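Peer 1: could you look at this predicted model? Sequence included:
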Amino acid sequence: MSRPPETGDDAEGSLFEAPPAAEQERMVEAILFASAEPVRVAEMNARMPHGCDAARALEALVRRYEGRGVHLVRVGEAWAFRTAPDLGFLMQKETVEMRKLSRAAIETLAIIAYHQPVTRAEIEEIRGVSVSRGTVDQLLDLEWIRFGRRRMTPGRPVTYVVTEAFLDHFGLESARDLPGLRELRAAGLLDNRPMPGSEDEDAAEAQGEMFEDES
């Protein structure tokens, strides 16, 4: 027996009824696979039908992809699929050339990462030397730093913060996950020379291989 057409309030209710949870998960999965960059929850909700809850769908997908070849990970305020850490060797290419950043760029990037939001004057105060425009431009071109809000101080100086691309490159969920001094030394990523002007060892020293740029 065929179902009679919906009318009145019933028709209006079904029109705005959110898709089933399983369908919402498929939608989020499709959006993330199709995107070359991490996607924010608000952007997913904007793309999906009315009433969808991308955040809840993400929670289910995180559990579904546990132990798989790809994981669903958070990158700053966005989400992306990434190769499982133990399978990273499969993605390596013998032709990859490792180009190290200059010491000035490494120190500048580390100061921004550990002290953000930070102004150029504050970077120079910590380093003890001036910061060249070329150093900042290089980090901006890499899309590892971006301009933050201007300080409500005389001159309204612009601040710098690290980007989601920086977090994604180093496999970090947020800047709070940056390693401390002991972790960097234990991993062999930091020598015994302190960063110029640094007083907080656990929050300001970083150099060498940690900030290598793959090109």
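Peer 2: Noted; the coordinates are in hand. Residues are numbered from 1 along each chain as shown.

Peer 1: for the rest of this, base every contact and every neighbour count on C-alpha atoms.
Peer 2: Fine.

Peer 1: spatially central, which residue of this structure would that be?
Peer 2: Glu164 (2.9 Å; C-alpha atoms, centre = their mean).

Peer 1: which residues touch the nearest residue to it once chain neighbours are set aside?
Peer 2: In space, Glu164 comes closest to Gly76 once its chain neighbours are excluded; the distance is 5.7 Å by C-alpha to C-alpha, 6 or more residues apart in numbering. Taking C-alpha atoms under 8 Å, 6 or more residues apart in numbering, we find Gly76 in contact with 164, 167, 172-174.

Peer 1: how much space between the nearest residue to Leu172 once chain neighbours are set aside and Met27?
Peer 2: Nearest residue to Leu172 in three dimensions, chain neighbours excluded: Val75, at 6.7 Å (C-alpha to C-alpha, 6+ apart). Using C-alpha to C-alpha, to the nearest Å, we find Val75 at a distance of 19 Å from Met27.

Peer 1: before we go on, here's another structure to hold up against the first:
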Amino acid sequence: MEPVSIDERTLREALRIAEALVFASAEPVSEGFLAERLPRGIEVRPLMEQLKTEYASRGVNLVQVSDHWAFRTAADLSFAIRKEDNEVRRLSRAALEVLAIIAYHQPVTRAEIEEIRGVQTSKGTLDVLMEAGWVRFRGRRRSPGRPVTLGTTRDFLDHFGLEELRDLPGMEELKSAGLLSGRIPPGFNMPLPNLGDELTEDEDPITPLDLEELGLLTPGGEPDE
């Protein structure tokens, strides 16, 4: 099939449609959603990259969050935006440590988190991260006991201004920010998280029965309120 020729008028109209769809949504908009509503023959990713460039110098920027898009206040203008009506979410040191471990080591189990930290992780700490929408159950590890694996969410990327997990800061960036200090063991390297939402070879998908066991579904399959 030959590529569809797109004239300038159709391209500008597609940009306007994409702009309106993202602007009207309270959540990041998926490329699949955009593709269903754009003129035939328009490739979504190049179109959104063009729109992103057009907004780069404005007070709001178009940002990519995985395969979703959203408008956000330009980073250098955040000081001018007052959020007095919003409760500031403060995480405990334990929650920050657990979140960092999940982000860099995912998919990871609770036992593996505790092994890395050297202390037990309370259910309340994981509950806080899940209520924030930053951590999710991924699947179940194919190992004795079939422990649940944990990973981060698209909301995590959105909140921390990351397009994808590969944008997590590396060791040199963490050193520069003063977040890695003291003596670093020889041969220490930052772990590379699993970069996709797809399950790994040693993970099984979570079933409704698993969700019931985890307390996320009431018996019979109804969501637990």
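Peer 2: All right, it came through fine. Fair warning: this is a prediction, and the values are worked out from it, not measured in the lab.

Peer 1: residue in the second structure paired with the residue nearest to Leu172 of the first structure?
Peer 2: Matched across to the second structure, Val75 of the first structure falls on Val65, judged by TM-score structural alignment.

Peer 1: contacting residues around the aligned partner of Ala35 of the second structure in the first structure?
Peer 2: For Ala35 of the second structure, the aligned position in the first structure is Asn45, judged by TM-score structural alignment. Neighbouring residues of Asn45 of the first structure by C-alpha under 8 Å, 6+ apart: 52-54.

Peer 1: for Glu172 of the second structure, same thing?
Peer 2: Not one residue lies near Glu172 of the second structure by C-alpha under 8 Å, 6+ apart.

Peer 1: also Arg58 of the second structure?
Peer 2: Arg58 of the second structure makes contacts with Ala74, as judged by C-alpha under 8 Å, 6+ apart.

Peer 1: quick one: the strands in the second structure?
Peer 2: Here the second structure has its strands, by DSSP state E, at 29-30, 60-65, 68-73, 108-109, 135-141, 148-152, 203-204, 217-218, 222-223.

Peer 1: what range in the first structure does the fifth one sit on?
Peer 2: The one in question is strand 135-141 of the second structure. Mapped onto the first structure using TM-score structural alignment, strand 135-141 of the second structure spans residues 145-151.

Peer 1: what's near enough to touch the aligned partner of Thr135 of the first structure in the second structure?
Peer 2: Aligned counterpart of Thr135 of the first structure in the second structure: Thr125 (TM-score structural alignment). Thr125 of the second structure makes contact with 94-95, 98, according to C-alpha under 8 Å, 6+ apart.

Peer 1: map Ala26 of the second structure onto the first structure.
Peer 2: In the first structure, the residue matched to Ala26 of the second structure (TM-score structural alignment) is Ala36.

Peer 1: tally of neighbours for that match?
Peer 2: 10 (other C-alpha atoms under 10 Å).

Peer 1: which residue in the second structure aligns with Ala57 of the first structure?
Peer 2: Using TM-score structural alignment, Ala57 of the first structure lines up with Leu47 in the second structure.

Peer 1: ok, its match - how many residues close by?
Peer 2: Leu47 of the second structure - counted by other C-alpha under 10 Å - has 15 other residues nearby.

Peer 1: ok, now Gln116 of the first structure?
Peer 2: Neighbours of Gln116 of the first structure (other C-alpha under 10 Å): 16.

Peer 1: chain neighbours aside, what residue packs nearest to it?
Peer 2: Val161 is the one closest to Gln116 of the first structure (C-alpha to C-alpha, 6+ apart), at 5.2 Å.

Peer 1: before we move on, what about Ser174 of the first structure?
Peer 2: Per C-alpha to C-alpha, 6+ apart, closest to Ser174 of the first structure is Gly76, 5.0 Å.

Peer 1: tell me the counterpart of Gly180 of the first structure in the second structure.
Peer 2: Using TM-score structural alignment, the partner of Gly180 of the first structure in the second structure is Gly170.

Peer 1: list the residues that contact the closest residue in space to that match that isn't next to it in sequence.
Peer 2: If the residues on either side of it in the chain are set aside, Gly170 of the second structure comes closest to Met190, at 6.5 Å by C-alpha to C-alpha, 6+ apart. Contacts for Met190 of the second structure (C-alpha under 8 Å, 6+ apart) come out as 104, 170-171.

Peer 1: which of those are buried?
Peer 2: Neighbour-count burial (16 or more other C-alpha atoms under 10 Å) is assigned, among the contacts of Met190 of the second structure, to Tyr104.
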